[in-house]
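Engineer: Only the shape, not the letters, is given here:
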């Protein structure tokens, strides 16, 4: 799907670098197919050393002869960047945005032609090629653009397409989700320390257990409740631990945390739209 394509990445920070590294490793693209842009001249050598791709300070120059332009800048910089390159873009190019809370409509309204736009919301484990990316299509994006975007983000993890009105939920669940799970890992590790285990051993036990449990859900495709019941033997220690979690309202607290984060994501979208 990506063979023969030319990609330009505006903003080769941590996420941009992770995406490029994943593409170079997992796709048909090589270093001659990708150009990146950076904000500071000092970053040019860093990108060249780590990725081997050509780099520029000129976003407009980057868009020339590119099949795909991926914008990986902070949300507050999206307005400036899109307006800067708008008159350079052609309808046969695909524009992908990974800026949180920036809608496809926000991008499209700043363009001068009917450019296909895809909005992506990856999460930080993408830097480990274990990411989860939510994607949605803009007004002019077609099935071919969907396949291209999917191929790009599949290189750093898994992808799912949703309607754009559900992207706030994606942001709250999978983009913010690692932070919630780090708290769970940290808490489990603290319990290990309380029980006399070293912090190093406790953290390994907690993190590997979460990793293994996640793989069980993904690969078995069984409902998490069924997998939980497989661990919970009658009159065993696990049921006592689960009772404590239920009494502490862990389940409803996690649900409320995701809902609250989604409300904030929606608020940020509204703030972004009101600044048009």
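Structural biologist: Okay, I see it. Worth saying up front: this structure is predicted, and the values here are computed from it rather than measured.
Engineer: rest of the way, CA atoms for contacts and neighbours
Structural biologist: Will do.
Engineer: Just want the most central residue of this structure.
Structural biologist: residue 122 (0.8 Å; C-alpha atoms, centre = their mean).
Engineer: any idea how far residue 61 lies from residue 85?
Structural biologist: Distance, residue 61 to residue 85, by C-alpha to C-alpha, to the nearest Å: 9 Å.
Engineer: put this beside the first:
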């Protein structure tokens, strides 16, 4: 695997939520702040992260692109192609472009860059802010093992990363990219249910959060299939079974399936919106 340290300069175009998370993760992992640059359409955002981390703040994307050997595209998907058009002429030969933009294919991004520019598509998620992210990595037609390894190395500073075919990226978006919101939604509902049953909100929150955290850790560390782990908690005729039957009556599994399918469709729509500009 190629280390991100082999590339002397890296600029994050769009240091908002995910861009900012990656910058902070890289600095925390030991990458020299002087080798990282950031841009943002809001001056206060780029200046704040520069002050917090010691990285360089650039006033415009083209200047950052001319400076960096690696560009992380972290702007909103609908703005991404416009940013690429803006920086294309400024890119130095061999610049690697790593896209964090949901729904935008490598081929589409490549069409707005100089011929032969290596592009790697990445779908991260927000738990990266606490070093527990999950990212799917897909190299474009001009990206080889070196650029693929670079992207994996970068995302591994804030969690885990897996390499997969690009045609699975919409599914990755629906499961891990948007997935934290589903978990937060479930925890929110569980807390409200606890309050309804007489628990204080702080206690209900602590119980729900630790239960989700511990359950995920159990699956991760033991490798137990989720169905088997569920069965281990479910005694015949017991309280857990009653709760699960209620969930089945409300078609929870079908709702989750529908949610994932809706997310996949929306990811495809983002590509269409970006093309239309």
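Structural biologist: Alright, I've got the coordinates. What you are looking at is a predicted structure, and each value in this text was computed from that prediction instead of being measured.
Engineer: Got a TM-score for the two of them?
Structural biologist: The TM-score (TM-score structural alignment, normalised by the length of the first structure) is 0.93; 274 aligned residues with a C-alpha RMSD of 1.7 Å.
Engineer: who has more neighbours, residue 61 and residue 85 of the first structure?
Structural biologist: Neighbours were counted for residue 61 of the first structure and for residue 85 using other C-alpha atoms under 10 Å; residue 85 has more, 19 against 14.
Engineer: which residues touch the aligned residue in the second structure for residue 233 of the first structure?
Structural biologist: Alignment note (TM-score structural alignment): residue 233 of the first structure maps to residue 235 of the second structure. By C-alpha atoms under 8 Å, 6 or more residues apart in numbering, the residues touching residue 235 of the second structure are residue 241.
Engineer: Tell me how far residue 235 of the second structure lies from residue 247 of the second structure.
Structural biologist: Going from residue 235 of the second structure to residue 247 of the second structure by C-alpha to C-alpha gives 16 Å.
Engineer: go on, residue 68 of the second structure?
Structural biologist: Distance from residue 68 of the second structure to residue 247 of the second structure, by C-alpha to C-alpha: 51 Å.
Engineer: Can you check which helix is longest in the first structure?
Structural biologist: helix 250-274 (DSSP state H).
Engineer: residues making contact with that one?
Structural biologist: So helix 250-274 of the first structure is contacted by 101, 102, 103, 106, 168, 169, 171, 172, 173, 176, 245 (C-alpha under 8 Å, 6+ apart).
Engineer: same thing but 6 Å
Structural biologist: 101, 168, 169, 172, 173 (C-alpha atoms under 6 Å, 6 or more residues apart in numbering).
Engineer: again with stretch 125-132 of the second structure
Structural biologist: 21, 133, 158, 159, 177.
Engineer: And the helices in the first structure?
Structural biologist: Along the first structure, counting by DSSP H, helices occupy 14-26, 42-51, 59-63, 78-85, 104-108, 143-153, 167-170, 177-194, 199-220, 224-231, 237-247, 250-274.
Engineer: Tell me how far stretch 92-99 of the second structure lies from the chain's centre.
Structural biologist: Centroid displacement of stretch 92-99 of the second structure relative to its chain, using C-alpha atoms, centre = their mean, to the nearest Å, is 20 Å.
Engineer: same thing with stretch 201-217 of the first structure?
Structural biologist: For stretch 201-217 of the first structure, the distance to the chain centre is 21 Å (C-alpha atoms, centre = their mean).
Engineer: how big's the offset between the longest strand along the first structure and the second structure?
Structural biologist: Ranked by number of residues, the top strand in the first structure under DSSP state E is strand 131-137. Compared with the second structure after fitting, strand 131-137 of the first structure has a mean deviation of 1.5 Å; criterion: mean C-alpha distance after the TM-score superposition for the first structure.
Engineer: what lines up against the residue nearest to the centre of the first structure once you look at the second structure?
Structural biologist: Per TM-score structural alignment, residue 122 of the first structure is aligned with residue 124.
Engineer: who are the neighbours in contact with the closest residue to that match other than its chain neighbours?
Structural biologist: Nearest non-adjacent residue to residue 124 of the second structure, counting by C-alpha to C-alpha, 6 or more residues apart in numbering: residue 135, 4.2 Å away. Residues near residue 135 of the second structure by C-alpha under 6 Å, 6+ apart: 123, 124, 161.
Engineer: So which of those belong to strands?
Structural biologist: Under the assignment DSSP E, the contacts of residue 135 of the second structure contribute 123, 161 to strands.
Engineer: In JSON lines, list the contacts of residue 135 of the second structure along with distance to residue 30 of the second structure.
Structural biologist: Shown next, in JSON lines, are these (distance: C-alpha to C-alpha, whole Å):
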{"residue": "123", "distance to residue 30 of the second structure": "23"}
{"residue": "124", "distance to residue 30 of the second structure": "20"}
{"residue": "161", "distance to residue 30 of the second structure": "19"}
